[in-house]
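**Student:** After the sequence you'll find the predicted model.
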Amino acid sequence: MPEMPEVETVRRTLLPLVKGKTIKKVILWYPKIVATDHDKFVEELPGKKIIDIDRYAKYLLIRLSDNLTIVSHLRMEGKYHLTTPDAPKDKHDHVEFIFTDGTALRYNDVRKFGRMQLILTGTERQITGIGKLGPEPNSSEFSEQYFIDSLKRKKKNIKNTLLDQRTVAGLGNIYVDETLWQSGIHPLSAANKIPEEKVKQLRQNINHTITVATKERGTTVHTYLDANGKTGGYQKMLKVYGHAGEKCLKCGTILEKIKVSGRGTTFCPHCQVIYK
């Protein structure tokens, strides 16, 4: 699943491709991608201009004229690419926005898990899943004291706590595994048992890793591509994710992989302490 650095990279690469373009027609080849009223989505968008693209955590917020926003979640494998209306349709192209300038934006999604919602701008926290999310890394809200206090209230393991998006938003499997390894915390540690100094270290590592991964244009380990069809670069910097069975770069112990609530989780059994 594209995580915060990947979605931010999509935003940055998609914006110059579509900003200022006016929608002429919308085609829904697979209507279930749109979680709101399908007819309204097709009928209201023609004539609207793309003003800007914002992002919160893993959500893209495509800002339109007339106070409308398309909230887009890429889920596992959603991608956008600019093309022309007469270009051959890929079997995984599910939504097309045809513009008045003769270009078209297509949404491609192999698993069809991605979703779009058409809402009034400014209502995203009331209408969409954004309202349930915690603060983003590197935001003023994601303060040291906030993180310490939040984890004290969490009895479940730290891996699940970081993945559920309510304590901190934007992290997925890749960056959770990486930051827990960096911090020396076992993924099955009870969140509320982790010492404060370790919590502070984890927060610092989350902030730093998201910053570097965004600079590197995200991580491509499966199918992630930006809006220009290019891969990310952070996969070259991964230390544990995807490296199960290899030696830990800190201590030489063989990295292990387990399932945590169905998610593959790689860690060092020597370096990462379990807090119970």
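**Tutor:** Good, I have the coordinates.

**Student:** Please make it C-alpha for all contacts and neighbour counts, starting now.
**Tutor:** OK.

**Student:** What is the end-to-end distance of stretch 68-84?
**Tutor:** 24 Å (CA to CA, to the nearest Å).

**Student:** ok, which stretches of the stretch 151-276 of the chain are strands?
**Tutor:** For the stretch 151-276 of the chain, the strands defined by DSSP state E, counting those that start in this stretch occupy 256-260, 263-267.

**Student:** Deepest-packed of these, please.
**Tutor:** Among the strands of the stretch 151-276 of the chain, strand 263-267 has the highest mean neighbour count (mean count of other CA atoms under 10 Å), at a mean of 21.

**Student:** Which elements pack onto that strand?
**Tutor:** Secondary-structure packing of strand 263-267 (3 or more CA pairs under 8 Å, 6 or more residues apart in numbering; DSSP states H and E): helix 173-183, strand 256-260.

**Student:** And the helices in the stretch 51-200 of the chain?
**Tutor:** 124-127, 144-152, 158-163, 173-183, 196-215 (DSSP state H, counting those that start in this stretch).

**Student:** So Leu60 versus Glu124, what's the distance?
**Tutor:** Distance from Leu60 to Glu124, by CA to CA: 11 Å.

**Student:** which one of the two has more residues nearby?
**Tutor:** Leu60 (21 against 18; other CA atoms under 10 Å).

**Student:** Give me the nearest residue to that one, chain neighbours excluded.
**Tutor:** Ser72 (5.0 Å; CA to CA, 6 or more residues apart in numbering).

**Student:** about what we covered before: now distance to Lys152 too, for the helices and strands packed on strand 263-267, in CSV please.
**Tutor:** Listed next are those as CSV, based on distance: least, CA to CA, whole Å:
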stretch, distance to Lys152
helix 173-183, 17
strand 256-260, 21
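
**Student:** So for Ser143, which of those sits nearest?
**Tutor:** helix 173-183 (16.8 Å; CA to CA).

**Student:** Output the contacting helices and strands for the closest one.
**Tutor:** helix 158-163, helix 196-215, strand 263-267.

**Student:** hang on, the earlier thing: nearest to Ala87, out of the helices and strands packed on strand 263-267?
**Tutor:** helix 173-183 (34.5 Å).

**Student:** what does the closest one rub up against?
**Tutor:** 159, 162-163, 186-187, 198, 201-202, 205-206, 209-210, 238-241, 263-268, 271-272 (CA atoms under 8 Å, 6 or more residues apart in numbering).

**Student:** and the comparison structure, right after this:
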Amino acid sequence: MPELPEVETVVRTLRSLVLGKTIERVSVHLPRIVRRPDDVEAFKAQLAGQTIREIARRAKFIQFFMDQDVLISHLRMEGRYGLYQADEPVEKHTHVVFHFTDQTELRYRDVRQFGTMDLFPKGQETVSGPLAKLGVEPLSEGFTPDVLRKLLAGRTTKIKPLLLNQECMVGLGNIYVDESLFRAGIHPERPAGTLTGQEVDRLHASIVATLSEAVEQGGSSIKSYVNGQGEMGMFQQSLMVYGRKNEPCVRCGAEIVRFVVGGRGTHICPVCQKK
């Protein structure tokens, strides 16, 4: 599933491709992608005539800000957007098409069909629905070592599942939690509340550095992720532990091991991340 760096990259690409374009009409070929409103015809009618004024990211969600409404899109496993000329052939698994007045089309393609779209009146998008209970943004000014310290204080939950909890901190998925914990030298099964002040500072710095570097490199193309122009991310070439089972640690040379924490495949160096 695309994580914060991948979604941020898609958002930046979409800004360059469709900002300022006006929707003439919308085609929906798989109605269950649209969750709100529950009437697909209403979804199509509301969007017709609106212009895309801004595109932003919140957690792993893409926000399309229109004249009256905000479209919240979640890519899930393999959802992707692409801009095409109206006369170009439509690929298989294309489920939603935004037809623009300039004869171009923003097409949403999703082989696994897990993606979702929710349409809200402006100002209502955070009151209910997928954005209502999200935690702190790790690349925002509001994410400080003190904020992280308060999130972890008194918690008996293992640190990895806590970092994956989107109600505590958003955008972090399996790849970047493993990478951040390795950089900080913290075992993923440590109870969150047992981290020392120094360890919290290291973890904070590791999260920010890992995500920032991943965004700069366009995210990680581990499976099928590409940005809005079909380009792969390159951060997978910088991964230190994730996906490197049985390979030598880049720091100490010990063999990277893989096991399961909270139902998620987890990669660590047993020497650099002692339990």
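**Tutor:** Thanks, I have it. Predicted model, so just to flag it, every value in this text is computed and none were measured.

**Student:** ok so, going back, columns distance to Phe41 of the first structure on top of the helices of the stretch 51-200 of the first structure, output as JSON lines?
**Tutor:** Formatted as JSON lines, the helices of the stretch 51-200 of the first structure follow (distance: least, CA to CA, whole Å):
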{"stretch": "helix 124-127", "distance to Phe41 of the first structure": "16"}
{"stretch": "helix 144-152", "distance to Phe41 of the first structure": "38"}
{"stretch": "helix 158-163", "distance to Phe41 of the first structure": "31"}
{"stretch": "helix 173-183", "distance to Phe41 of the first structure": "32"}
{"stretch": "helix 196-215", "distance to Phe41 of the first structure": "32"}
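
**Student:** out of these, nearest to Gly245 of the first structure?
**Tutor:** helix 173-183 (14.8 Å).

**Student:** tell me, stretch 167-177 of the first structure lands on which residues of the second structure?
**Tutor:** Structural correspondence for stretch 167-177 of the first structure: residues 168-178 of the second structure, per TM-score structural alignment.

**Student:** and that stretch, how far apart are its ends?
**Tutor:** 17 Å.

**Student:** now His186 of the first structure: how far from Gly218 of the first structure?
**Tutor:** In terms of CA to CA, His186 of the first structure sits 24 Å off from Gly218 of the first structure.

**Student:** Looking at these two now, which is surrounded by more residues?
**Tutor:** Gly218 (28 against 24).

**Student:** The more buried one pairs with which position in the second structure?
**Tutor:** So, by TM-score structural alignment, Gly218 of the first structure is matched to Gly219.

**Student:** which ones are touching its match?
**Tutor:** Pro5, Glu6, Thr9, Gly233, Met234, Phe235, Gln236.

**Student:** Mind checking which of these are buried?
**Tutor:** Taking 16 or more other CA atoms under 10 Å as the criterion, what is buried in these is Pro5, Glu6, Thr9, Gly233, Met234, Phe235, Gln236.

**Student:** The fifth one touches Glu216, doesn't it?
**Tutor:** No: with contacts defined as CA atoms under 8 Å, Met234 of the second structure does not count as touching Glu216, sitting 9.2 Å away.

**Student:** Provide the aligned range in the second structure for stretch 14-22 of the first structure.
**Tutor:** Stretch 14-22 of the first structure maps onto residues 14-22 of the second structure, going by TM-score structural alignment.

**Student:** Now do the matching stretch: distance from first to last residue.
**Tutor:** Using CA to CA, the two ends of stretch 14-22 of the second structure sit 14 Å apart.

**Student:** Let me see the residues that make contact with that stretch.
**Tutor:** 49-55, 83, 100-102, 106, 228.

**Student:** try 10 Å this time
**Tutor:** 8-9, 11, 13, 47-56, 62, 64-67, 81-83, 98-102, 104-106, 227-229 (CA atoms under 10 Å, 6 or more residues apart in numbering).

**Student:** How much space separates the aligned residue in the second structure for Tyr234 of the first structure from Ala254 of the second structure?
**Tutor:** Residue pairing (TM-score structural alignment): Tyr234 of the first structure is matched to Phe235 of the second structure. Applying CA to CA, one obtains 22 Å for the distance of Phe235 of the second structure from Ala254 of the second structure.

**Student:** Also Phe143 of the second structure?
**Tutor:** 33 Å.

**Student:** And for Val261 of the second structure?
**Tutor:** 20 Å.

**Student:** Same check on Asp102 of the second structure?
**Tutor:** Taken as CA to CA, the span from Asp102 of the second structure to Ala254 of the second structure is 57 Å.

**Student:** try Val136 of the second structure
**Tutor:** 34 Å.

**Student:** the more surrounded of the two?
**Tutor:** Val136 (21 against 15).

**Student:** Report the contact partners of the counterpart of the more buried one in the first structure.
**Tutor:** Alignment note: Val136 of the second structure maps to Pro135 in the first structure; criterion TM-score structural alignment. Pro135 of the first structure is in contact with 56-57, 141-143, 146-147, 165-170, counting by CA under 10 Å, 6+ apart.

**Student:** Pro135 of the first structure and Thr211 of the first structure, how far apart?
**Tutor:** 15 Å.

**Student:** Same question for Trp181 of the first structure.
**Tutor:** Trp181 of the first structure is 17 Å from Thr211 of the first structure, by CA to CA.

**Student:** So for Ile130 of the first structure, which of the helices and strands packed on helix 173-183 of the first structure sits nearest?
**Tutor:** helix 158-163 (14.7 Å).

**Student:** Residues touching that closest one, excluding its own?
**Tutor:** Residues contacting helix 158-163 of the first structure (CA under 10 Å, 6+ apart): 150-151, 154-155, 167-173, 175-177, 180, 185-194, 260-261, 263, 265, 275.

**Student:** Next: stretch 96-106 of the first structure.
**Tutor:** 14, 17-18, 21-29, 42, 45-49, 79-87, 89-90, 92-95, 107-108, 227.

**Student:** which residues does the closest residue to Asp118 of the second structure other than its chain neighbours contact?
**Tutor:** Closest residue to Asp118 of the second structure apart from its sequence neighbours, by CA to CA, 6+ apart: Arg36 at 4.6 Å. Going by CA under 10 Å, 6+ apart, Arg36 of the second structure touches Ala42, Phe43, Leu71, Ile72, Thr116, Met117, Asp118, Leu119, Phe120, Gly129.

**Student:** And for Ile119 of the first structure?
**Tutor:** Applying CA under 10 Å, 6+ apart, the residues near Ile119 of the first structure are Thr36, Phe41, Arg63, Asn67, Leu68, Thr69, Ile70, Val71, Ile127, Thr128.
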